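Peer 1: Pasting the sequence and the predicted coordinates here, then a few questions.
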Amino acid sequence: MDRLGALSAFMEAADAGGFTEAGRRLGLSASAVSKAVMRLEERLRTRLFHRSTRSITLTPEGRLFLERCRRIAAEMEAAELDLAQLHDAPRGKLKFSLPSAGMPFMEQLAEFQKRYPDIELDMDCSDRLVDVIDEGFDAVLRTGDGSDSRLMSRVIGTYSQMIVGAPDYLERRGTPMTPDDLSQHSCIMYRSLVSGKLLSWRVVYDEEPVDLPLSPATVANALEPQLAFARQGVGLACLPDFTVRDDIDSGKLVAVLDRYLTGRTTFRVLWPSSRHLSPKVRVFVDFVAENLLSKR
């Protein structure tokens, strides 16, 4: 228990930026908080704070230790909440965000809504970079490494990109056999809402990853227009595999250059680590992890 108290004193001091304010929040004296942190440093044989007469700042080791402590605290809170709410039904508003690449998940998310009718879904469907904490999101679906220390994450699955075109387009323009052939084709490109730049098509060519410099024939800032234009034979599009599998199986689209597209991207669900994992968030995280990419 003394160790848990020292961890609490350390985290509060780091958040408050001083021992006096940390003591006020904890109902202790500044001296008691300072001594608890000093004992923790002695036990770890590591200085966690730089101290001056006016302030304290975390050392590099202190910043690393703080991230781990926050995760420990979040797990403890979650364990307590799980027991306290064991018999509570998931309910209330659940605000979450997903990128345009997640639009094909709508049927599964509708199934979630039917399974938990007391949860009100408030969806933000866009590729803008939301601030999960400041904007009050309960959860977000995102690609990438999920390295934000303020967030917990769980891997949903992985996917690869596929270059696809309609059969009539390939009949008119020919099937590209190497990445170099794409310079002769009409390409349907994606423009990032965040950077304003076109997203390049990354291929593995001569055993090296290459970002192809393509000249776009069509540009869109969402997935659905790219998919629609590809189906209509306007050009080739590079899209996540889970968005085009059904079209490929039905013959509406044909995949090309598969052997040059070997990379995979991780899809995650993330939620604030500083909050209790409420029943509504817990069932949402479990549902998306088990149903979104696993059934595609």
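Peer 2: That came through, no problem. No experiment lies behind these values; they were computed from the predicted model shown.

Peer 1: going forward, measure contacts between C-alpha atoms and count neighbours the same way
Peer 2: Fine.

Peer 1: Assign a three-state SS to residue 267, would you?
Peer 2: For residue 267, the assignment made with DSSP: H, G, I helix; E, B strand; the rest coil gives strand.

Peer 1: What about it, how many residues nearby?
Peer 2: 22 (other CA atoms under 10 Å).

Peer 1: What is the neighbour count of residue 251?
Peer 2: 11.

Peer 1: I'd like to know how far the closest residue to it other than its chain neighbours sits from residue 182.
Peer 2: Closest residue to residue 251 apart from its sequence neighbours, by CA to CA, 6 or more residues apart in numbering: residue 167 at 7.8 Å. As judged by CA to CA, to the nearest Å, residue 167 and residue 182 stand 16 Å apart.

Peer 1: hang on, the earlier thing: which residues sit in contact with the residue nearest to residue 251?
Peer 2: Going by CA atoms under 8 Å, 6 or more residues apart in numbering, residue 167 touches 233, 251-254.

Peer 1: 10 Å instead, please
Peer 2: Listed by CA atoms under 10 Å, 6 or more residues apart in numbering, the contact set of residue 167 reads 174-175, 230-233, 251-255.

Peer 1: Mind jotting down where the helices sit in the stretch 51-200 of the chain?
Peer 2: With DSSP state H, counting those that start in this stretch as the criterion, the stretch 51-200 of the chain has helices at 60-84, 106-115, 167-173.

Peer 1: closest to residue 146 out of these?
Peer 2: Of all those, helix 60-84 sits nearest to residue 146, with 14.0 Å by CA to CA.

Peer 1: Grab the most central residue of the chain for me.
Peer 2: The residue lying closest to the centre of the chain (CA atoms, centre = their mean) is residue 142, at 3.1 Å.

Peer 1: wait, what's in contact with it?
Peer 2: Contact analysis of residue 142 by CA under 10 Å, 6+ apart lists 97-99, 101-102, 127, 129, 153, 155-156, 266-270.

Peer 1: What subset of these is buried?
Peer 2: Buried members of the contacts of residue 142, counted by 16 or more other CA atoms under 10 Å: 97-99, 101-102, 127, 153, 155-156, 267-270.

Peer 1: what number of residues lie near the closest residue to residue 205 other than its chain neighbours?
Peer 2: What sits nearest to residue 205 in space, not counting adjacent residues and going by CA to CA, 6+ apart, is residue 260, at 6.4 Å. As a burial measure, residue 260 scores 20 neighbours (other CA under 10 Å).

Peer 1: Adding distance to residue 3, write the helices of the stretch 51-200 of the chain out as TSV.
Peer 2: Shown next, in TSV, are the helices of the stretch 51-200 of the chain (distance: least, CA to CA, whole Å):
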stretch	distance to residue 3
helix 60-84	11
helix 106-115	41
helix 167-173	66
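
Peer 1: For residue 200, find the nearest of those helices.
Peer 2: helix 167-173 (21.3 Å).

Peer 1: If you count neighbours, what's buried in that closest one?
Peer 2: Applying a neighbour-count criterion of 16+ other CA under 10 Å, one finds 167, 169-170 buried in helix 167-173.

Peer 1: also this one, for the comparison:
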Amino acid sequence: MDSLGALHAFVQAADAGGFTEAGRKLGVTASAVSKAVQRLEDRLGAQLFHRSTRSITLTAEGAMFLERCRRILCEFEAAETELSQTRGAPQGRLRVSLPSMGILFMEKIAAFKRLYPQIGLELDFSDRVADVIDEGFDAVIRTGEHADSRLMTRTLGYYRRAIVGSPDYFQAAGIPQEPEELSGHSCLIFRFATTGKLDRWPLSRKGEPIHVELLNSVVVNTLDPQICLAESGLGIACVPDLAIRHQLQVGSLKSVLDAYIETRTKISVMWPTSRHLSPKLRVFVDFVADNLLA
């Protein structure tokens, strides 16, 4: 078991590119990780890392050994999984990456946690495209199309964008009847935190994209303030329709130009193809497929 722990420390250090980050993920000190790797090197009689004051890099022997270690740990995880299936409730840590709009799903995620209290959740919210395998995620929930042969994918559903404003705003500024009229309105624009780019509203007419120069009244990089400002009457926003179901129902927001937004965006859950589908991952995938967009 001590050797298995050393293998785990070695893989984490290789993935993290350093002992400090590996220690953080393992819940131990950087020194403990470094010593575990050193003992492994001594036992193997081979140097696994080139070390400098700033970073570590794999030696040729280390790169070769890393792939074998991954297979060993995967087999050990599979063995643990088989045993856990005989012990009852799914359990263990589940690390999941979600887009920033994933905050909309928290009620459903909370329901999952109540249903499976022995599963510890670690949630990472980001619009960047996470490397599921290299960053150690068990699963990711993502919007749009993502082609990666290393991942299994299950479609959860689709959403559309909606251009919305408050009744007070439209009473004062008028309701746009054509996309080109948006250039005369105050617009609440989303900026992607990972790229710094402004969101382009997906307007089209008979399948042809329509580009309108929008007046950027307010720029935000999270969804909730964008919706709040729209409800306050400060302008028009283009947001996922699933984020404003309640506002549309109670009338605090009104959608316009629906006929000019033709595209739908897919939401999927993905997980590593080579990863044994453990009970905790299986129940998570099944739960989000049945409930996330319900």
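Peer 2: Perfect, I can see it now. In this text the structure is predicted, and so the values were computed from the model without any measurement.

Peer 1: Now residue 32 of structure 1: which helix or strand?
Peer 2: Taking DSSP states H and E as the definition, one finds residue 32 of structure 1 inside helix 30-44.

Peer 1: okay, that helix sits on what stretch of structure 2?
Peer 2: Using TM-score structural alignment, helix 30-44 of structure 1 lines up with nothing in structure 2.

Peer 1: What residues of that helix count as buried?
Peer 2: Under the neighbour-count criterion of 16+ other CA under 10 Å, helix 30-44 of structure 1 has 30, 33-34, 36-38, 40-41 buried.

Peer 1: Quickly check those residues for the two that are furthest apart.
Peer 2: Going by CA to CA, the pair spanning the buried residues of helix 30-44 of structure 1 furthest: 30 and 41, at 16.6 Å.

Peer 1: aligned partner of the residue nearest to the centre of structure 1 in structure 2?
Peer 2: Looks like residue 142 of structure 1 aligns to residue 142 there (TM-score structural alignment).

Peer 1: gap between that match and residue 12 of structure 2?
Peer 2: Residue 142 of structure 2 sits 25 Å away from residue 12 of structure 2, taking CA to CA as the criterion.

Peer 1: Ok, residue 202 of structure 2 next?
Peer 2: Counting by CA to CA, the separation of residue 202 of structure 2 from residue 12 of structure 2 is 41 Å.

Peer 1: between the two, who's got more neighbours?
Peer 2: Higher neighbour count among residue 202 of structure 2 and residue 12: residue 12, with 23 against 18, using other CA under 10 Å.

Peer 1: which residues sit in contact with that one?
Peer 2: Counting by CA under 10 Å, 6+ apart, residue 12 of structure 2 touches 6, 18-19, 21-26, 33, 134-136.

Peer 1: Need those in TSV (columns: secondary structure, distance to residue 280 of structure 2 and neighbour count).
Peer 2: Listed next are the contacts of residue 12 of structure 2 as TSV, based on DSSP: H, G, I helix; E, B strand; the rest coil; distance: CA to CA, whole Å; neighbours: other CA atoms under 10 Å:
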residue	secondary structure	distance to residue 280 of structure 2	neighbour count
6	helix	25	21
18	coil	29	20
19	helix	28	26
21	helix	25	18
22	helix	24	24
23	helix	24	20
24	helix	23	14
25	helix	20	15
26	helix	20	15
33	helix	27	26
134	coil	20	11
135	coil	19	13
136	coil	15	16
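
Peer 1: between the residues you listed, which is closest to residue 112 of structure 2?
Peer 2: The closest of the contacts of residue 12 of structure 2, once distances to residue 112 of structure 2 are taken by CA to CA, is residue 136, at 21.2 Å.

Peer 1: pretty sure that closest one is touching residue 15, no?
Peer 2: Yes - taking contacts as CA atoms under 10 Å, residue 136 of structure 2 lies within contact range of residue 15: 8.6 Å.

Peer 1: Which of the contacts of residue 167 of structure 1 lies at the shortest distance from residue 209 of structure 1?
Peer 2: The closest of the contacts of residue 167 of structure 1 to residue 209 of structure 1 turns out to be residue 255 (CA to CA; 19.5 Å).

Peer 1: Roughly how far does the closest one sit from residue 287 of structure 1?
Peer 2: Distance from residue 255 of structure 1 to residue 287 of structure 1, by CA to CA: 30 Å.

Peer 1: With neighbour numbers in mind, choose between these two.
Peer 2: Using other CA under 10 Å as the criterion, residue 255 of structure 1 and residue 287 rank with residue 255 on top: 20 against 16.

Peer 1: what sits against that one?
Peer 2: Going by CA under 10 Å, 6+ apart, residue 255 of structure 1 touches 162-167, 175, 236-238, 241, 244-245, 247-248.

Peer 1: One more: residue 247 of structure 1?
Peer 2: For residue 247 of structure 1, the contacting residues are 164, 166, 227, 231, 253-255, by CA under 10 Å, 6+ apart.

Peer 1: Can you tell me the SS state at the equivalent of it over in structure 2?
Peer 2: Correspondence of residue 247 of structure 1 to structure 2, assessed by TM-score structural alignment: residue 247. Put simply, residue 247 of structure 2 is helix when judged by three-state DSSP.

Peer 1: Residue 64 of structure 1: which of the buried ones among the contacts of residue 142 of structure 1 is nearest?
Peer 2: Closest approach to residue 64 of structure 1 among those (CA to CA): residue 153, at 18.1 Å.

Peer 1: Which residue is the nearest non-sequential neighbour of that closest one?
Peer 2: residue 270 (4.3 Å).

Peer 1: Where does that neighbour sit: helix, strand or coil?
Peer 2: Classification of residue 270 of structure 1 using three-state DSSP returns strand.

Peer 1: Now do the contacts for it.
Peer 2: Listed by CA under 10 Å, 6+ apart, the contact set of residue 270 of structure 1 reads 96-97, 132, 137-142, 146, 148, 150-155, 285.

Peer 1: circling back: could you point out which of the helices of the stretch 51-200 of structure 1 sits nearest residue 274 of structure 1?
Peer 2: Closest approach to residue 274 of structure 1 among the helices of the stretch 51-200 of structure 1 (CA to CA): helix 60-84, 6.2 Å.
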